[in-house]
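*Asks:* The sequence and its predicted three-dimensional model are supplied below.
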Amino acid sequence: MELAMNEQVTGSKLKWLWLAVLVVALDLGTKAMATALLTYGNPVPVIPMFNLTLLHNTGAAFSFLAGAAGWQRWFFVTLALVVSVVLVGWLRNLRRHETRSAISIVLILGGALGNVYDRVVHGYVVDFLHFYWQDWHFPAFNLADTAITIGAAMMILDMFRKPADPGTPANGSE
């Protein structure tokens, strides 16, 4: 009875893990296609301001620590795995009405795991989405990075949402 009561309060948001699996599958699939179809470092114009350019990132966001001696690979793998465990714990403890939070968490989780796979298997993250404006080039990224960014933006925006009524959930409905 107590377990059933707790389930009603928390609403088991673990059911959203399918979205993390989808993010990983799409990310790894697009990275495999980019690796198979693109030549490293050779931009393929798609539309003005956007190329597909295969690049390998041994660092983190914006190539942070890319020039380090190699220790960063396992540091980022460990960090991402620890964050993933924390995210699953957080997801597990969400309340029934916190659906938006669940979605943002699993987007971040899926993106982190997609990039962890690359680091473990290849020693670098495969990037291929390349935006630019004239001579300014945004660092190349991938679908995992996109999912992480969308999930983080959702979390940040959610922090600014205020419930209309104290009895109304802040994070929307299920």
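*Replies:* Yep, that arrived. Residues are numbered from 1 along each chain as shown.

*Asks:* Every contact and neighbour count from this point should use C-alpha atoms.
*Replies:* OK.

*Asks:* for the protein, what spans make up the strands?
*Replies:* Using DSSP state E, the strands of the chain run over residues 44-47, 50-57, 125-133, 136-137.

*Asks:* can you give me how far the first one is from the chain middle?
*Replies:* This means strand 44-47. 25 Å (C-alpha atoms, centre = their mean, to the nearest Å).

*Asks:* Show me what it is packed against.
*Replies:* Applying 3 or more C-alpha pairs under 8 Å, 6 or more residues apart in numbering; DSSP states H and E, one finds that strand 44-47 contacts strand 50-57.

*Asks:* same for the strand it packs on, what does it pack against?
*Replies:* Under the contact rule (3+ C-alpha pairs under 8 Å, 6+ apart), strand 50-57 is packed against strand 44-47, strand 125-133.

*Asks:* change it to 10 Å
*Replies:* Here strand 50-57 touches helix 17-37, strand 44-47, helix 99-121, strand 125-133, going by 3 or more C-alpha pairs under 10 Å, 6 or more residues apart in numbering; DSSP states H and E.

*Asks:* Most tightly packed of these?
*Replies:* helix 99-121 (a mean of 23; mean count of other C-alpha atoms under 10 Å).

*Asks:* quick one, it and strand 125-133 angle?
*Replies:* 110 degrees (axes from the mean of the first three to the mean of the last three C-alpha atoms, to 10 degrees).

*Asks:* ok so, going back, right, so of the helices and strands packed on strand 50-57, which gets closest to residue 57?
*Replies:* strand 125-133 (5.0 Å; C-alpha to C-alpha).

*Asks:* just checking, what packs against the closest one?
*Replies:* Using 3+ C-alpha pairs under 10 Å, 6+ apart: strand 125-133 touches helix 17-37, strand 44-47, strand 50-57, helix 99-121, helix 143-160.

*Asks:* TSV please, covering these and showing distance to residue 133.
*Replies:* Converted to TSV, the helices and strands packed on strand 125-133 look like this (distance: least, C-alpha to C-alpha, whole Å):
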stretch	distance to residue 133
helix 17-37	22
strand 44-47	12
strand 50-57	9
helix 99-121	26
helix 143-160	19
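
*Asks:* want to compare, so here's the second one:
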Amino acid sequence: MRTNDTHTPTPNSVVWGPLSGFVLTVALIGLVIDQGAKLWLLYSVDLGSTGPYRLLPVLDIVLVWNRGISYGLFQQYSDLGRWLLAGLTVVATIALWIWSVRTLDKFVALALALIIGGALGNGFDRIYHGAVVDFIHFHVGTFSWYVFNLADVWIVAGVIGLLFDSFFRSPNSAAK
């Protein structure tokens, strides 16, 4: 159970809070790992020319340029669409940062940091490459999961953390 209130505002709570250093550090580590993997695969391995690579019977490394959002939804082939999605990423990241500034719960801060790091990783891709670099492909038999990247892993882990917090850790949890 929680020992403190996660929504108590602090002075200057829009800019910096008690766990902001932690959130910033985790988000930047996630961003660096994500971008490092993408840059390595694009420019050292030259995945676009040399791939795909089968790592396991159920795991391939392939190159997919995702011009949409999660699961390839809302594909954008125009510059206007690309910049609208980039703008949405900025707005969402700012909103998540403000939420993280107000939290006093390290678990929630970690979940938000993962989402922020993932959003920044995919946002940088969209701005620099015009599309998000996806490369991890899980498949079993004829079932194929969508192709994703490490930033997506961070986002999903963060969302799972927030859901876990909401249902199992919060004082007003539906589980009680």
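*Replies:* Now that the structure is in, tell me what you want to look at. Computed from a predicted structure; not experimentally measured.

*Asks:* quick one: TM-score?
*Replies:* After superposition, the two chains reach a TM-score of 0.82 (TM-score structural alignment, normalised by the length of structure 1), with 156 aligned residues with a C-alpha RMSD of 2.1 Å.

*Asks:* would you turn the helices and strands packed on strand 50-57 of structure 1 into a markdown table with distance to residue 156 of structure 1?
*Replies:* Shown next, in a markdown table, are those (distance: least, C-alpha to C-alpha, whole Å):
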| stretch | distance to residue 156 of structure 1 |
| --- | --- |
| helix 17-37 | 19 |
| strand 44-47 | 31 |
| helix 99-121 | 10 |
| strand 125-133 | 24 |
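
*Asks:* Just give the closest residue to the aligned residue in structure 2 for residue 81 of structure 1, not the sequence neighbours.
*Replies:* Residue pairing (TM-score structural alignment): residue 81 of structure 1 is matched to residue 90 of structure 2. Excluding the flanking residues, the one nearest residue 90 of structure 2 by C-alpha to C-alpha, 6 or more residues apart in numbering is residue 123, at 7.8 Å.

*Asks:* can I assume that neighbour is in contact with residue 85?
*Replies:* Yes. Counting by C-alpha atoms under 10 Å, residue 123 of structure 2 does reach residue 85; the two are 8.4 Å apart.

*Asks:* Distance check, the match of residue 81 of structure 1 against residue 128 of structure 2.
*Replies:* Here the criterion is C-alpha to C-alpha, to the nearest Å. By it, residue 90 of structure 2 lies 14 Å from residue 128 of structure 2.

*Asks:* Out of the helices and strands packed on strand 125-133 of structure 1, the one nearest residue 72 of structure 1 is which?
*Replies:* helix 99-121 (9.8 Å).

*Asks:* what stretch of structure 2 does the closest one fall on?
*Replies:* So helix 99-121 of structure 1 sits over residues 106-128 in structure 2, by TM-score structural alignment.

*Asks:* average gap between that stretch and structure 1?
*Replies:* Stretch 106-128 of structure 2 differs from its equivalent in structure 1 by a mean of 0.4 Å after superposition (mean C-alpha distance after the TM-score superposition for structure 1).

*Asks:* For that stretch, what is the distance to the chain centroid?
*Replies:* Stretch 106-128 of structure 2 sits 4 Å away from the centroid of its parent chain (C-alpha atoms, centre = their mean).

*Asks:* about what we covered before: give the contact list for the match of residue 81 of structure 1.
*Replies:* Residues near residue 90 of structure 2 by C-alpha atoms under 10 Å, 6 or more residues apart in numbering: 84, 96, 116, 119-120, 123.

*Asks:* With residue 20 of structure 1 instead?
*Replies:* For residue 20 of structure 1, the contacting residues are 26, 103-114, 147, by C-alpha under 10 Å, 6+ apart.

*Asks:* Next, format these as TSV and append distance to residue 158 of structure 1.
*Replies:* Supplementary listing: the contacts of residue 20 of structure 1 in TSV, determined by distance: C-alpha to C-alpha, whole Å:
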residue	distance to residue 158 of structure 1
26	26
103	12
104	10
105	12
106	15
107	15
108	15
109	18
110	20
111	20
112	21
113	23
114	25
147	16
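
*Asks:* just curious, which of those is nearest to residue 154 of structure 1?
*Replies:* residue 104 (5.9 Å).

*Asks:* I'd assumed residue 90 was in contact with that closest one.
*Replies:* No. The criterion here is C-alpha under 10 Å, and residue 104 of structure 1 misses it with residue 90 at 11.3 Å.

*Asks:* And residue 56 of structure 1, what's its match in structure 2?
*Replies:* Using TM-score structural alignment, residue 56 of structure 1 lines up with residue 65 in structure 2.

*Asks:* number of nearby residues for that match?
*Replies:* For residue 65 of structure 2, the neighbour count with other C-alpha atoms under 10 Å is 17.

*Asks:* now the one 5 residues further on
*Replies:* Taking other C-alpha under 10 Å as the neighbour definition, residue 70 of structure 2 ends up with a count of 13.
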